[in-house]
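Build the 3D model from these lines:
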Amino acid sequence: MKSRTRSIKKALPKPLKRVIRSTIRTFAVRTAERRVLPDFLIIGAKRGGTTSLWNWLVRHPHVEPMFPAAQQIKSPHYFDIHYDQGLNWYRSHFPTQEALLALEKRMGIRPLCGEASPYYLFHPLAAERAHAVVPEAKIIVSLRNPVDRAYSNYHERLGSGVEVLPTFEDAIAAEHSRLAGTDALVRTGAYSPEHDSHSYLARGHYADQLTPWLTHYDRANILILRLEDFKTDEAGEYRRVQEFLGLPIEPAPPTPRHNRLPVPPMNPETRSRLLELYADSNAKLEQLLGRPFNWNT
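Below is the predicted model:
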């Protein structure tokens, strides 16, 4: 049945798909007052394993997908890009209270719902906006060696056609001029494509980005993961996430990694230079969180 449904959806012309999506969203907005707000937010880092983490969680029997489930939405980007759409638009992405109550009655436990928008961590207004709407939400952050994160981010942007510079070295050399004035612009509530898409190095200074979240949310409500730990103890890390969210413990679903890109090795000289660039920033992160991250290689 599922394969037949997918075949039908695939056969639909794109204009019709857009009409269907718009109609569904309009209905969801009109029923927004009956809809819940998220129990958890996965806020980043981009290229830090957020997609794999989301796809693991949404397969948990007590985690509900965003609405509508058939669209497999992960990132509404409300607290960064689409804040001007309003709270009813945001609510429209989540299940109704009645649906969750029916599931709770059947399963004996209230299901959770959440979302994963990895730009939240880097966006200077997202933490304050999120706290104003969902002050009790659990916050999940998945960090990655900033050198590897930047390189992966560049190749993802290059592959999507957003990046036009032919080498990673060209892109990071251009980053300062590309981002000039964008932070101030974003703080006015405007959207900056450069700030969103070409911030390869800037997104790796995690301590500065975590500070607003630690200011607005209790530390006990923030779980900070390290992508490298998933590679060495996937089951253990997935268990940590479930315990943090108060979910019944389930084994990690046998899901392949998502958003993997076949990329050539980084130039060793570039890697050495970036490790030096991030040394102080990584030390600041370790001091802020009181734990080592071991990103010196």
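
going forward, measure contacts and count neighbours with C-alpha atoms only.
Noted.

Helix, strand, or coil at the residue most central in space within the chain?
Centroid check for the chain by C-alpha atoms, centre = their mean gives residue 118 as the closest residue, at 2.8 Å. Assigned with DSSP: H, G, I helix; E, B strand; the rest coil, residue 118 falls in the coil class.

Tell me if I'm right that it and residue 50 touch.
Yes: the pair residue 118 and residue 50 qualifies as a contact (C-alpha atoms under 8 Å) at a distance of 7.0 Å.

Give me the common contacts of these two.
Both residue 118 and residue 50 are in contact with 42, 44, where contact means C-alpha atoms under 8 Å, 6 or more residues apart in numbering.

Any idea how far apart the tips of stretch 226-246 sit?
One end of stretch 226-246 sits 20 Å from the other (C-alpha to C-alpha, to the nearest Å).

which residues sit against that stretch?
Contacts of stretch 226-246 (C-alpha under 8 Å, 6+ apart): 40, 48-49, 138, 142-144, 223, 225, 248-252, 293.

Now do the buried residues in that stretch.
226-228, 230, 237-239, 241-242, 244-245 (16 or more other C-alpha atoms under 10 Å).

which one among these gets closest to residue 261?
The nearest member of these to residue 261, counting by C-alpha to C-alpha, is residue 227 at 15.8 Å.

Okay, the closest one and residue 21: tell me how far apart.
34 Å.

now residue 89
13 Å.

So for the two, which sits in the more crowded spot?
The neighbour comparison of residue 89 against residue 21 (other C-alpha atoms under 10 Å) goes to residue 89, with 21 against 14.

Any buried residues in stretch 258-278, and which?
So for stretch 258-278, counting by 16+ other C-alpha under 10 Å, buried means 271, 274-275, 278.

Compile those residues into CSV and extend it with columns for secondary structure.
As requested, these are exported to CSV (three-state DSSP):
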residue, secondary structure
271, helix
274, helix
275, helix
278, helix
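
which of the residues you listed lies closest to residue 122?
residue 278 (16.2 Å).

which residues touch that closest one?
146-147, 204-205.

how much space between it and residue 296?
When distance is defined by C-alpha to C-alpha, residue 278 is 9 Å away from residue 296.

quick one more, to check against the first:
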Amino acid sequence: MHVRNLPTPVKRVVHLGSRSYGRLTAESRMLPSFLICGGQRCGTTSLYRALAAHPVVLKAVLHKGVHYFDTSYQRGLDWYRAHFPTLRTSERITERYGVPAQTFESSPYYMYHPQAVARIARDLPFAKLVVLVRDPVERAYSQHHHEVARGFEIERDFGSAIALEPARVHQQETRLARDPQHYSFAHQHHAYRARGEYARYLSVMVQHVGRERIHVVESERFFTEPDPVYDEVCAFLGLPADLERPTFEQHNARPRQSDMDPRVRRDLWNYYQSHDEALAGWLGRTPIWRRL
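Predicted coordinates for the structure are as follows:
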């Protein structure tokens, strides 16, 4: 039985035991050579599962997202290493395929937490970052539905949640940047509009890791043309794309929301225009959602 299918109390015990053992063997474990850093509600689960199916890629042992560089950094690097496969496992994969094995994880909040990328640059100085972007209006609406479904959002009306956002997240980004111990629930779960300002976050990433270590993927293109997008990601990561092809599926997806208040949609569409224009510089073209 897969750990994912176990009752929650049993999963907690299994995870605790695995992490405890992982800490004891930390020095003999891999660290990620790449990370999926976001954006949130942009298809990260689908890309994660496609890459995890690659024969020379080893995923994190327990979780898709470890959330070390954002909300768990105080736990230390040995705790982080405990989540990944052993070097011996890596060696067996390398021997079998003649290509260096890689491991990774996917924590979408890394893109947004003010300290995450600097921490990644310090602890994983050679790791590459994969970022997915999506129509920011649909992304915001999808996030709101997702947070409501998880019980993290009590305001069920999307327009009202957008109106509340400035007060909820006021100065939280500044506090997170200044205080390594600070945690903001609102910043992690209620920053709906801010999450779609992709170019702003990408510019911060560049300052810490350089443009050559960042690859941006449009989610709409990944879902409509998965094969060439997968090949491009593999080329960026130095992975052979022709060993085994994954089955491309869309995970955690919500359909386009036609029930969004037209006024809210229009206001967000206009708000994101300058941000999308800045993103075009990264993509080398107008974002897909601006051309549809």
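
Please state their TM-score.
TM-score of the superposed chains, computed with TM-score structural alignment, normalised by the length of structure 2, equals 0.92; 287 aligned residues with a C-alpha RMSD of 1.9 Å.

Looking at the contacts of stretch 226-246 of structure 1, which two lie furthest apart in space?
248 and 293 (28.6 Å).

Compare the two (neighbour count), which wins?
Neighbour count, other C-alpha under 10 Å: between residue 248 of structure 1 and residue 293, residue 293 has more, with 17 against 12.

so what's the alignment partner in structure 2 of that one up against?
Using TM-score structural alignment, the partner of residue 293 of structure 1 in structure 2 is residue 287. Taking C-alpha under 8 Å, 6+ apart, we find residue 287 of structure 2 in contact with 218, 276, 279-280.

which of those residues count as buried?
Buried subset of the contacts of residue 287 of structure 2 (neighbour count, 16+ other C-alpha under 10 Å): 218, 276, 279.

Count the residues that sit near the counterpart of residue 198 of structure 1 in structure 2.
In structure 2, the residue matched to residue 198 of structure 1 (TM-score structural alignment) is residue 190. Around residue 190 of structure 2 there are 24 other residues, counting by other C-alpha under 10 Å.

now do the one 10 residues further on
For residue 200 of structure 2, the tally of surrounding residues (other C-alpha under 10 Å) stands at 15.

Have a look at how far, on average, the host helix or strand of it is from structure 1.
Per DSSP states H and E, residue 200 of structure 2 falls inside helix 198-209. Aligned to structure 1 and superposed, helix 198-209 of structure 2 gives a mean residue distance of 1.2 Å (mean C-alpha distance after the TM-score superposition for structure 1).

just stretch 8-18 of structure 2 next, same as before
Looks like 2.4 Å for stretch 8-18 of structure 2 (mean C-alpha distance after the TM-score superposition for structure 1).

In that stretch, which residues are buried?
residue 15.

what's in contact with it?
Contacts of stretch 8-18 of structure 2 (C-alpha under 8 Å, 6+ apart): 3-4, 62, 82.

Closest one of the buried residues of stretch 226-246 of structure 1 to residue 152 of structure 1?
For these, the nearest to residue 152 of structure 1 is residue 227 (13.1 Å; C-alpha to C-alpha).

any idea how far residue 60 of structure 2 is from the aligned partner of the closest one in structure 2?
The alignment partner of residue 227 of structure 1 in structure 2, by TM-score structural alignment, is residue 219. Using C-alpha to C-alpha, one obtains 23 Å as the distance from residue 219 of structure 2 to residue 60 of structure 2.

all helices of the stretch 51-200 of structure 2, in order?
68-71, 77-81, 87-97, 116-123, 136-150, 158-168, 172-178, 185-189, 198-209 (DSSP state H, counting those that start in this stretch).

Which one, of those, ends up nearest to residue 29 of structure 2?
Between residue 29 of structure 2 and these, the tightest spacing by C-alpha to C-alpha is seen for helix 87-97, at 5.1 Å.

After superposing, tell me the mean distance of the host helix or strand of residue 278 of structure 2 to structure 1.
Counting by DSSP H and E, the element that carries residue 278 of structure 2 is helix 273-283. Taken against structure 1, helix 273-283 of structure 2 registers an average deviation of 2.5 Å after superposition, with mean C-alpha distance after the TM-score superposition for structure 1.

and that helix, which residues are buried?
Within helix 273-283 of structure 2, the residues scored as buried using 16+ other C-alpha under 10 Å are 275-276, 278-279, 282.

Ok, stretch 132-141 of structure 2 next?
Quick answer for stretch 132-141 of structure 2 (16+ other C-alpha under 10 Å): 132-141.

again with stretch 173-182 of structure 2
Buried, per 16+ other C-alpha under 10 Å, within stretch 173-182 of structure 2: 173, 176.

From the contacts of stretch 226-246 of structure 1, which land in strands?
Residues of the contacts of stretch 226-246 of structure 1 located in strands (DSSP state E): 40, 138, 142-143, 223, 225.

Pick the one among the residues you listed closest to residue 114 of structure 1.
residue 40 (4.7 Å).

picking up where we left off before, so what does the helix holding residue 278 of structure 2 touch, helix or strand wise?
helix 198-209 (3 or more C-alpha pairs under 8 Å, 6 or more residues apart in numbering; DSSP states H and E).

Quick one: map residue 30 of structure 1 onto structure 2.
So residue 30 of structure 1 corresponds to residue 24, using TM-score structural alignment.

Quick one: residues in contact with stretch 41-52 of structure 1.
54, 114-122, 137-144, 149, 152-153, 203, 227, 257-259.

Which part of structure 2 matches that stretch?
Aligned by TM-score structural alignment, stretch 41-52 of structure 1 falls on residues 35-46 of structure 2.

Run the chain-centre distance for the matching stretch.
Offset of stretch 35-46 of structure 2 from its chain centre (C-alpha atoms, centre = their mean, to the nearest Å): 4 Å.

now stretch 113-131 of structure 1
Computed by C-alpha atoms, centre = their mean, the chain-centroid distance of stretch 113-131 of structure 1 equals 8 Å.

now do stretch 34-45 of structure 1
10 Å.

Quick one: end-to-end distance for it.
The first and last residues of stretch 34-45 of structure 1 sit 31 Å apart, counting by C-alpha to C-alpha.

Give me the neighbour count for the aligned residue in structure 2 for residue 181 of structure 1.
Aligned by TM-score structural alignment, residue 181 of structure 1 pairs with residue 171 of structure 2. Using other C-alpha under 10 Å, residue 171 of structure 2 has 12 neighbouring residues.
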